[in-house]
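Asks: please work out how this folds:
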Amino acid sequence: MDERLHIIIAGEKGKILALLCNRKKLYLWSAAGGAILLFLVLASLFSFSFYTKYHNTSQLLAEINRQTRTQDSIIEDLNLKVAALETDKENLKAEFETEKELLMTNAVSELTERSELIERIVGSIGVKLPEYTKNSDKNSGGPFIAESWEETDDLLFKADKYVNAIRYLPIGRPVSGSISSRFGKRRDPLNSRTSFHEGIDFRGRLGEKIYATADGTVKKAFRNGSYGKHVLINHGNGYTTSFSHMHKILVKKGDKVKRGQVVGLVGNSGRSTGPHLHYEITLNGKPINPYKYLKVARLLKVTSKKTHFKYN
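Replies: Purely as a prediction, here's the structure:
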């Protein structure tokens, strides 16, 4: 069998080209051409895949770069805000220190004024306020640290001592009524004989409230002969106050009372010509005139409107 192939190619002008080709060589050329074509196809596919991956990677890198720039911008904004907050903090701290200095200066001035006021007013009735003494420095030690507000601390302790002392001074009115009989010599309202009146009588309506004039402890609360229904309060500093001719007693022996607390009601019990309160103050067992303590209360009330000081 003939293994050769004749390939005849006819031209337009009748020219004929004849090619003589071996069948085996043709197969080899066909195989080589197919291999080349396959290689080209695979190379094209690989190139397309590589391009696609490269394109996606480029997009991803671009997105990462964009996000990085955004985050850098955010971080920069945060740093600016932190810096602004630090500045505001320092400004506020400076303002606070200035305001504190002003408040402390005003406090020192007010404490000094209050202490001097209390000394003058309470001194006007001959009452000696407790002296301020610092704590003992024995059995102590440690490093020295200067205190810029030592004067203020002294004033605070001093004013506190004064206010605490006033709490136990029987100042103020036990009832709102007017005075019907003063302290000292008088004509007895029942027998018209000269006698010594150891307290002050206040007019009052039956059932009107009676108030304690200082902090203390109820020492007696009972019906006391001609004094009628009677309450005695011990203030623990040599002072006692008593309230007589009550209609009703509202405290009992041993009760702790505060200035302004209701202790009973105005009445007409005992040796009395009508509803009133007999009010006494004693110092170390001796009766003293309550009127000057009423004057102190009025002065404190007047000055408290100017200094905002509350004595009760």
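
Asks: from now on I want contacts and neighbour counts done on CA atoms only, so please keep to that.
Replies: OK.

Asks: against Tyr291, how distant is Tyr211?
Replies: The span separating Tyr211 from Tyr291 equals 16 Å under the rule Cα to Cα, to the nearest Å.

Asks: for the protein, just list every one of the strands.
Replies: Residue ranges of the strands in the chain, as given by DSSP state E, are 4-10, 16-22, 179-181, 184-187, 194-197, 200-203, 209-211, 216-223, 229-234, 239-249, 256-257, 262-266, 276-283, 286-288.

Asks: run through who's touching the third one.
Replies: By Cα atoms under 8 Å, 6 or more residues apart in numbering, the surrounding residues in contact with strand 179-181 are 200-203.

Asks: buried stuff in that strand?
Replies: 179, 181 (16 or more other Cα atoms under 10 Å).

Asks: can you list contacts of stretch 271-286?
Replies: Residues from elsewhere that reach stretch 271-286 (Cα under 8 Å, 6+ apart): 170, 174-175, 189-190, 198-206, 226-228, 238-246, 266-268, 287-290.

Asks: how many residues are close by Ala43?
Replies: 12 (other Cα atoms under 10 Å).

Asks: swap that for Met246, sorry
Replies: So Met246, with other Cα under 10 Å, has 30 neighbours.

Asks: so what's it closest to, chain neighbours aside?
Replies: For Met246, ignoring the flanking residues on the chain, the nearest one in space by Cα to Cα, 6 or more residues apart in numbering is Gly267 at 4.3 Å.

Asks: show me where the stretch 1-150 of the chain has helices.
Replies: 23-123, 150-167 (DSSP state H, counting those that start in this stretch).

Asks: got TSV for those helices, with distance to Asp255 too?
Replies: Output for the helices of the stretch 1-150 of the chain, formatted as TSV (distance: least, Cα to Cα, whole Å):
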stretch	distance to Asp255
helix 23-123	27
helix 150-167	17
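
Asks: and this one, please, so the two structures can be compared:
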Amino acid sequence: MRVRNVLPVLFFVLLVGLGTSFGFLLDTYFDHQKLQVRYETLEHDRLEQRLDILFQARKLSGLQLDYDRIDDFCRKLMVMTNMSGPRPDWDDFTGSGGPLINSMTLSPYDTRTLVRNMQGAVVALNRDVLDSEVLQQLILKQVRENKQLLDSTPSVWPVKGRITSGFGMRQHPFDKTYKFHRGLDIVPPGGRGTPIHAPANGVVVFAGRDGGYGLSLLIRHKNNITTRYGHLKAMAVKRGQKVRRDDVIAYVGNTGRSTGPHLHYEVLLAGKPQNPRRYILN
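Replies: Modelled structure (predicted):
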């Protein structure tokens, strides 16, 4: 009798316990589902932010290359026109430099701020690119006003090819000591006999053999600029002859102290060697 009276109570308590447990498990399941949806949403947002960052970084990289290219071209034009810097009335077009993204803004925990900073850098750099293009046009305008100066300033490659030795210190190919190289050594694809073209208008002031340069040429241009061409096979001009840009003046050879057919090309300003790359626009 007592057992029969206790069984319903135990059954009721067990039923209540099971119901409570089931409710708790059901509530936990729905909470987990909500967390899963929240996690997937956050993961989707994080992926979109990463894509946005990569897109902005790509735009920044492209704009930086454009800016560097235009800035380099402007500097070359200033060198060619004997300008030490922009004129005072060009101050509005000299560019101020964009707000570069520094290490303080590269926190992986604040991608939204990073994206905003990158967008700001893109806007600023884009403005500087436009300003530099305006500055370039102003310089070109001044160059056009003095066309004779431009025509007489070396600005193109005398021959195109592989640069085997640049301007500056290098190990000499013969005595293996480090010496200053006064120009560029250019090896054209055609090798010996490739035509060499005048990079600007000028007058031939020397044509003959010159020690280690072998058969060589010197052409005097305006603004106290002279160009030298060494290790020639043959010459197409003679001393005192006037030449114009793109005229064939000589042919690539291997004369003098040379390890193989190539052109040694120098640009001299008042007799002092300059980096020829600073004068090459094409």
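
Asks: the residue nearest to Met246 of the first structure -> the second structure?
Replies: Correspondence of Gly267 of the first structure to the second structure, assessed by TM-score structural alignment: Gly253.

Asks: same check, this time on Cys21 of the first structure
Replies: Using TM-score structural alignment, Cys21 of the first structure has no partner in the second structure.

Asks: residue contacts, the nearest residue to Cys21 of the first structure once chain neighbours are set aside?
Replies: Take Cys21 of the first structure and drop its neighbours on the chain: the residue closest to it by Cα to Cα, 6+ apart is Leu5, 5.0 Å away. Residues near Leu5 of the first structure by Cα under 8 Å, 6+ apart: 20-23.

Asks: now the two most distant members of those.
Replies: For those, the farthest-apart pair by Cα to Cα is Leu20 and Arg23; their separation is 9.6 Å.

Asks: quick check: neighbours shared by these two?
Replies: In contact with both Leu20 of the first structure and Arg23: 4-5, using Cα under 8 Å, 6+ apart.

Asks: who's more crowded, these two?
Replies: Arg23 (14 against 10).

Asks: residue in the second structure paired with Gly236 of the first structure?
Replies: Checking TM-score structural alignment: Gly236 of the first structure goes with Lys222.

Asks: tell me, how many residues neighbour Ser272 of the first structure?
Replies: For Ser272 of the first structure, the neighbour count with other Cα under 10 Å is 18.

Asks: again with Leu263 of the second structure
Replies: When neighbours are counted by other Cα under 10 Å, Leu263 of the second structure registers 34.

Asks: again, but for the one 4 residues further on
Replies: Neighbour count of Val267 of the second structure, defined by other Cα under 10 Å: 25.

Asks: the helices in the stretch 1-150 of the second structure, which residues?
Replies: Using DSSP H, counting those that start in this stretch, helices in the stretch 1-150 of the second structure cover 2-80, 111-145, 147-151.

Asks: which of those helices sits closest to Tyr178 of the second structure?
Replies: helix 2-80 (28.4 Å).

Asks: what angle do the closest one and helix 111-145 make?
Replies: Helix 2-80 of the second structure runs at 10 degrees relative to helix 111-145, counting by axes from the mean of the first three to the mean of the last three Cα atoms, to 10 degrees.

Asks: quick one: helix 2-80 of the second structure to chain centroid distance?
Replies: 39 Å (Cα atoms, centre = their mean, to the nearest Å).

Asks: cool, stretch 36-56 of the first structure as well?
Replies: Distance of stretch 36-56 of the first structure from its chain centroid, counting by Cα atoms, centre = their mean, is 76 Å.

Asks: count of neighbours near the nearest residue to Ile9 of the first structure once chain neighbours are set aside?
Replies: Leaving aside its sequence neighbours, Ile9 of the first structure sits nearest to Leu17 (Cα to Cα, 6+ apart; 4.9 Å). Neighbourhood size, Leu17 of the first structure [other Cα under 10 Å]: 10.

Asks: if I look at Leu17 of the first structure, how far off is Leu26 of the first structure?
Replies: Distance of Leu17 of the first structure to Leu26 of the first structure, computed by Cα to Cα: 18 Å.

Asks: same deal with Val82 of the first structure?
Replies: Remark: distance between Val82 of the first structure and Leu26 of the first structure (Cα to Cα) = 82 Å.

Asks: again with His276 of the first structure
Replies: Noted for His276 of the first structure: a distance of 149 Å to Leu26 of the first structure, by Cα to Cα.

Asks: before we move on, what about Leu190 of the first structure?
Replies: 163 Å.

Asks: please consider this matter closed, and thank you.
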